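In: Next one to model:
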Amino acid sequence: MNSSVTDALTELPGYNVLVEHLGKKLHSENFLPTGILYLEIEDLVRFNEIFGYDTDKQILLNLSQNISNLFDDELFIRLGTYDFVIMKEGVEESSTLMVIAEKIINLLREPISFGDNLFYITAAIGISISSKEERDPLMLIKKAEHAMKESKREGINRISVSSDTVDFSYEHEFRLLHDLPYALENGEIYFAYQAQYSYEKSAFTGVEMLARWEHPELGNIPPRIFIPLAEKSGMITPLMTRTLIEAASMFRRLEEHNIIEFSIAVNLPFQVLMEESFLDTVRFLLDAYALKGKALTFEIMEDTIPDHLESFSARLNEAKSLGFSLAIDDYGTGHTSLTYLLHFPIDYLKIDRSFVHNIHLSRRNYLLFKSIIDMAKALELKVIAEGVETKEEDNVLRQFKEITVQGYLYSKPVKEDKLIDLIEQTIPTV
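Out: Just a heads-up that it's a prediction; the model follows:
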């Protein structure tokens, strides 16, 4: 049979079956919301290159069989080489499919044994739910695929739920630009905190603040969408001011819980730093909230650093004079990383997650990571490793006792109440 009807390897239904079944469900007189879970298996290209196509096929076959054993009533589809879809009728909320998604992720966390080696397969998952207003099967699949790609951008073994739109940057840009000022006023923009764990102190010693936008009609707007819009519209400075006010308030709330010697990191867009009024605002907040500058870290994303290094460096030095710490975020992803260390008064390097991912399997990753650590030691810089996802990665990183780590293994981004509960488990108190 045609592979679009039945997949030859797994004997699962194919794309045409999905579209036909989904179309019938969405246009039925007895309409029930239908959910799509879009799954992409990652890392199998590496298996193919190392062990050959036959091994790759066997792993795919085993995985598809194991995944299909996790549920009963759902339609399980193979869309492409590494892409699968689960269709479930009668889904009112994404949480129903989240349960299946979590089961799949837990299944993939079990290592695959091949010869003397253990290997790990990772995945990205996207979820979309139909509505009475939206009954286009292709659009529903596209939304789930879009959410899956959002998961891939966030890291490994992530699950994302589609918002009501597929492409904010084109179809809804004008609306989001209009709504952004109101979002700041009305509390739609809030902050999540991802904890950072110090090996040396065996404690959570800091957090990174992450802005989130929960739109009342469009749902969750990804930061990769609304941050560029804020920059484009001139709203990035008010957003940054709001971030600093919230950080200052957070320090006070931490002190109320006797949490001391704790740092908060915020992302600082270079165009905000270069504005004449920005540091005046910072000085005002330092006085108004009796904030200790050294407890706050400004993170500069490496790929946003401008070409005019001299004026940018002068501005960083001015900020540094107020007592703040400075970090280069996503270190190692740019083309002139070493140049920044010559010009900028940096305190921290945040090593990009690409150096951490599968560091236990890749000697090249390990040696590159170690070389950055050795350089940081020589320059008396502190190091934070981003994207620590697995115990195996963590075991390797613990060889570098002086570093701090950040990632889903230790903590997902959480709201304030959960953060305080989390850090009180380990943080030194008085």
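
In: rest of the way, CA atoms for contacts and neighbours
Out: Fine.

In: Can you name the next helix or strand after the helix or strand hosting residue 255?
Out: Here residue 255, judged by DSSP states H and E, is contained in helix 236-256. Note on helix 236-256: by DSSP H and E, the next helix or strand toward the C-terminus is strand 263-267.

In: buried stuff in that following strand?
Out: By 16 or more other CA atoms under 10 Å, the buried positions in strand 263-267 come out as 263-267.

In: Can you tell me which of these is nearest residue 386?
Out: residue 265 (13.2 Å; CA to CA).

In: Would you check how far apart the closest one and residue 87 are?
Out: Using CA to CA, to the nearest Å, residue 265 is found at 41 Å from residue 87.

In: coming back round to it: which of the buried residues of strand 263-267 lies closest to residue 419?
Out: Ranked by distance to residue 419 (CA to CA), the buried residues of strand 263-267 are led by residue 264 at 12.3 Å.

In: That closest one touches residue 210, doesn't it?
Out: No. Using CA atoms under 8 Å, residue 264 is not in contact with residue 210; the gap is 10.7 Å.

In: need the helices for the stretch 251-400 of the chain, in chain order.
Out: With DSSP state H, counting those that start in this stretch as the criterion, the stretch 251-400 of the chain has helices at 270-273, 278-288, 309-320, 337-343, 363-378, 391-397.

In: Tell me which other helices or strands the second one touches.
Out: Which is helix 278-288. Here helix 278-288 touches helix 236-256, going by 3 or more CA pairs under 8 Å, 6 or more residues apart in numbering; DSSP states H and E.

In: ok, and what's touching stretch 237-244?
Out: With CA atoms under 8 Å, 6 or more residues apart in numbering as the test, stretch 237-244 has contacts from 184, 211, 230, 266, 268, 272, 278, 281-282, 285.

In: cutoff 7 Å now
Out: residue 272 (CA atoms under 7 Å, 6 or more residues apart in numbering).

In: about what we covered before: any chance of the buried residues of strand 263-267 in CSV, plus distance to residue 126?
Out: Output for those, formatted as CSV (distance: CA to CA, whole Å):
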residue, distance to residue 126
263, 33
264, 31
265, 29
266, 28
267, 27
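
In: before we go on, could you also do this sequence so I can check it against the first one:
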Amino acid sequence: MTEPVQDQYRVLFEHSADAMLIIDGGRFIDCNEAALRMLGYAVRADLFATHPSQLSPPFQLDGASSYDKANEMIAIAMERGSHRFEWIHRKRDGTDFPVEVLLTPIPAGGRLLLHVVWRDITQRKQSEEQLRLAKYVTDSTSEGIIVTDMDLRIIEVNPAYCDLLGYDRDEVLGRNAGFAKSGRHDEVFYQRIWESLNQAGNWQGEIWDRKKNGEVFPIYLRLNTIFDATGRPCYYTGLFSDITHQKRTEEQLEELAFNDALTGLPNRALFHQRLKQELTRCQRHESKLALLFIDLDRFKHVNDSLGHSNGDTLLIEVGERIRRAVRSVDTVARMGGDEFTVILLDLNDEYTVTDVATKILAKVIHPVWIDRHEIIPHLSIGISLYPRDGESVDDLTRHADMAMYHAKSEGGDRFHFFQEEMNRESGRRLALENEMSVGLNSGQFVPYFQPVYELDSGLLVGMEALVRWQHPERGLIMPDEFIPLAEETGLIIRLGYSVLQQACRQVKQWVDEYSRELYLAVNLSARQFHSSDLIEQVRRILNESGFPPGCLTLEITESMMMGRIERTLNQLTQLRAAGLNLAIDDFGTGYSSLSYLQRFPVNTLKIDRSFIRDILTDRNSRAIIRAIISMARAMELDVIAEGVENTDQLAYLKELKCQKAQGYLFSRPLPADQFAQLLADGGEWHRPVGLPCR
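Out: This is a model prediction of the structure:
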């Protein structure tokens, strides 16, 4: 080699970016600056004093011995004239790093030297690892991934994309990305996607695609534009998520949110939504609609006697019958419980509504067979009209509800249109309810006491406590004016316990004052009797007042006892176990209870006043009274006749050996101070006290 060539070679050798070394017989004899920097040596002498084997870890990444593998690589280079391979080298400080090695044998002065070129490939290996990791993530993700060129030709997809659409990879590569369009979206939809991609570089949203088998399904798609180093767009990527399950769940949740779970009809929320929409349409087109509010009559008796499961079956059948009675454009909804509504659209006059309401009654009031029981549904329908009876959802609903209660008050199985008088009546009822609440808080409800006499001796043996409302402005209000509303609103429970508490305290005071035993009878309302805390509340009142349980009789009507027989029996048994006496009030007017009477732990039967009233004129009434007294005597039960108003009635009852009686012949119900005077006078009956009142 001539000197100029040698000089050029030396310049290239020294200034190469790659590390270059010369090995002679297993020793370094030359190297460039890049080799020193790469290996961490300051001067060549230090490197030359190091054996090449010291620049490698004991083993390579494949587990092979570095020494053995180095000899193998040198042998290959000698055989081929050069050899390129990857290697793990070790720096002077012990740090390992990857290099690409090129071994080239070169003859020099009769010897064979090795020319070694090392290129640090740390960054390349890191990039390869990142690419490998990215590919692993792409291939293992459950979301479909697609890459296209700027002409939307597919250049890469992952396995999830193929699984999603049902294609093999080779079937989609090279195809236009729009090949799987569902046909559900118009051009405007796709135009908006392109506008977003061009302006913002991305788009995301729900879209429908078509699988290879033709199935159309929903996906959530995220599109992004990929830019090169110069900022030019070069690829599009799409990320696909199958949202079939999510959409199905949303539909189910929407159905649960807007449809009644029992009947499948629209529920209260959807009813309000549709009525609001239809009112807007009616206002725009100046059309009319009607709202029907439907309530099943005596449905509670079905639940109580046959159970809630059979009650549900009846509701399903009634809802279906109502639906079949109207047009498909009309809306039938279940508001909850035993209440349904119907929205009738595009009405010409009231006669159309009358026809529909009549048809609903005719279709619904037919026997339903449930668990071998024949049940005939009964219903009341209230009707309000738009715009005559209101222009808002609340007004129309409230007025239809009021009309329904008016139909119910007339006996049910009929319909009634809303009238303004109902609105005024509703206002009066609301005012009365508020006044009752105030009255309960301020002690306006007080017990009046009607004495009960033993017929043989004429002695006063007890009394029945009856509630009166001492109104500060309206004076004394009788029970028939407020008890029905108290029952309806639930105030009857507070009222009942208040009367029981006051009566127990008052009678306990009389017992102590006059040193005589007196029994007290107090009526229980249906709500009280079926409440879960009845026993607890009665015990509390007895403990607070000191009134002996054996002197307290709770009166329960016959009809109340015939609802849920087993539950009734359990409640009565607990009351008797607490030491209380039990009486069946209005006996003889209920439901075939004679067959159950022997099961109920009662002490007393109170003959209904309707039989006493007709005792002198009606043979059937006399027969019923004789039967009741005879049966009670056989069962060792007390009998009390209610509503005795004249001496002829009294004489007949004494003839039949009736034990006790009460009524206006003896005394009207008295306030506490007047009843105290009756006790002070000895308590014997000689003449009527006070005048009968209506």
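
In: Can you give me the TM-score here?
Out: The TM-score (TM-score structural alignment, normalised by the length of structure 1) is 0.57; 264 aligned residues with a CA RMSD of 2.4 Å.

In: Select, out of the helices of the stretch 251-400 of structure 1, the one closest to residue 17 of structure 1.
Out: helix 391-397 (39.6 Å).

In: post-alignment, that closest one versus structure 2, mean distance?
Out: Average distance, helix 391-397 of structure 1 versus aligned residues of structure 2 after superposition (mean CA distance after the TM-score superposition for structure 1): 1.1 Å.

In: And the next helix or strand past that helix?
Out: Counting by DSSP H and E, what follows helix 391-397 of structure 1 is strand 404-406.

In: quick revisit: could you export the helices of the stretch 251-400 of structure 1 as a markdown table, including mean neighbour count and distance to residue 194 of structure 1?
Out: As requested, the helices of the stretch 251-400 of structure 1 are exported to a markdown table (neighbours: other CA atoms under 10 Å; distance: least, CA to CA, whole Å):
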| stretch | mean neighbour count | distance to residue 194 of structure 1 |
| --- | --- | --- |
| helix 270-273 | 18 | 22 |
| helix 278-288 | 14 | 23 |
| helix 309-320 | 17 | 24 |
| helix 337-343 | 13 | 25 |
| helix 363-378 | 15 | 22 |
| helix 391-397 | 16 | 17 |
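
In: Export those as JSON lines, with columns for distance to residue 247 of structure 1.
Out: JSON lines is the format used below for the helices of the stretch 251-400 of structure 1 (distance: least, CA to CA, whole Å):
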{"stretch": "helix 270-273", "distance to residue 247 of structure 1": "17"}
{"stretch": "helix 278-288", "distance to residue 247 of structure 1": "10"}
{"stretch": "helix 309-320", "distance to residue 247 of structure 1": "17"}
{"stretch": "helix 337-343", "distance to residue 247 of structure 1": "27"}
{"stretch": "helix 363-378", "distance to residue 247 of structure 1": "27"}
{"stretch": "helix 391-397", "distance to residue 247 of structure 1": "29"}
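
In: which one of these lies closest to residue 59 of structure 1?
Out: helix 391-397 (21.3 Å).

In: Pull up the aligned stretch in structure 2 for that closest one.
Out: Matched against structure 2 by TM-score structural alignment, helix 391-397 of structure 1 falls on residues 647-653.

In: on that earlier part again, and the buried residues of strand 263-267 of structure 1, which is closest to residue 223 of structure 1?
Out: residue 267 (11.9 Å).

In: tally of neighbours for the aligned residue in structure 2 for residue 260 of structure 1?
Out: In structure 2, the residue matched to residue 260 of structure 1 (TM-score structural alignment) is residue 516. Using other CA atoms under 10 Å, residue 516 of structure 2 has 11 other residues around it.

In: Next: residue 189 of structure 1.
Out: With other CA under 10 Å as criterion, residue 189 of structure 1 counts 20.

In: Show me what it lines up with in structure 2.
Out: Going residue by residue (TM-score structural alignment), residue 189 of structure 1 aligns to residue 445.

In: How about residue 202 of structure 1?
Out: That one, residue 202 of structure 1, aligns with residue 458 by TM-score structural alignment.

In: Let me know the distance separating that match from residue 639 of structure 2.
Out: Residue 458 of structure 2 is 15 Å from residue 639 of structure 2, by CA to CA.

In: The two: which has the busier surroundings?
Out: Legend: neighbour count by other CA under 10 Å for residue 458 of structure 2 and residue 639, higher for residue 639 (24 against 15).

In: what's the closest residue to that one other than its chain neighbours in contact with, if anything?
Out: Closest residue to residue 639 of structure 2 apart from its sequence neighbours, by CA to CA, 6 or more residues apart in numbering: residue 605 at 4.9 Å. For residue 605 of structure 2, the contact set (CA under 7 Å, 6+ apart) comprises 583-585, 587, 638-640.

In: rerun that using 8 Å as the cut-off
Out: By CA under 8 Å, 6+ apart, the neighbours of residue 605 of structure 2 are 583-585, 587, 632, 637-640.

In: Tell me the residue in structure 1 aligned with it.
Out: By TM-score structural alignment, residue 605 of structure 2 lines up with residue 349.

In: Just give me the match in structure 2 for residue 370 of structure 1.
Out: Aligning on TM-score structural alignment places residue 370 of structure 1 opposite residue 626 in structure 2.

In: For residue 619 of structure 2, see how far away that match is.
Out: 11 Å.

In: Pull up the overlap in contacts between the two.
Out: Common neighbours of residue 626 of structure 2 and residue 619, counting by CA under 8 Å, 6+ apart, are absent.

In: now residue 209 of structure 1, what's its secondary structure?
Out: With DSSP: H, G, I helix; E, B strand; the rest coil as the basis, residue 209 of structure 1 sits in strand.

In: The spatially closest residue to it that is not a sequence neighbour sits in which helix or strand?
Out: Nearest residue to residue 209 of structure 1, sequence neighbours excluded (CA to CA, 6+ apart): residue 193, at 4.8 Å. Secondary structure from DSSP H and E places residue 193 of structure 1 in strand 189-198.

In: can you list contacts of that strand?
Out: The contact list for strand 189-198 of structure 1 (CA under 8 Å, 6+ apart) reads 183, 203-214, 402-407, 410-416, 419, 423.

In: what residue of structure 2 matches up with residue 177 of structure 1?
Out: So, by TM-score structural alignment, residue 177 of structure 1 is matched to residue 433.

In: ok, its match - how many residues close by?
Out: Counted with other CA under 10 Å, residue 433 of structure 2 comes out at 17.

In: Over to residue 604 of structure 2?
Out: Neighbour tally, residue 604 of structure 2, other CA under 10 Å: 21.

In: quick one: contacts for residue 472 of structure 2?
Out: residue 444.

In: Quick check: the aligned residue for it in structure 1?
Out: So, by TM-score structural alignment, residue 472 of structure 2 is matched to residue 216.
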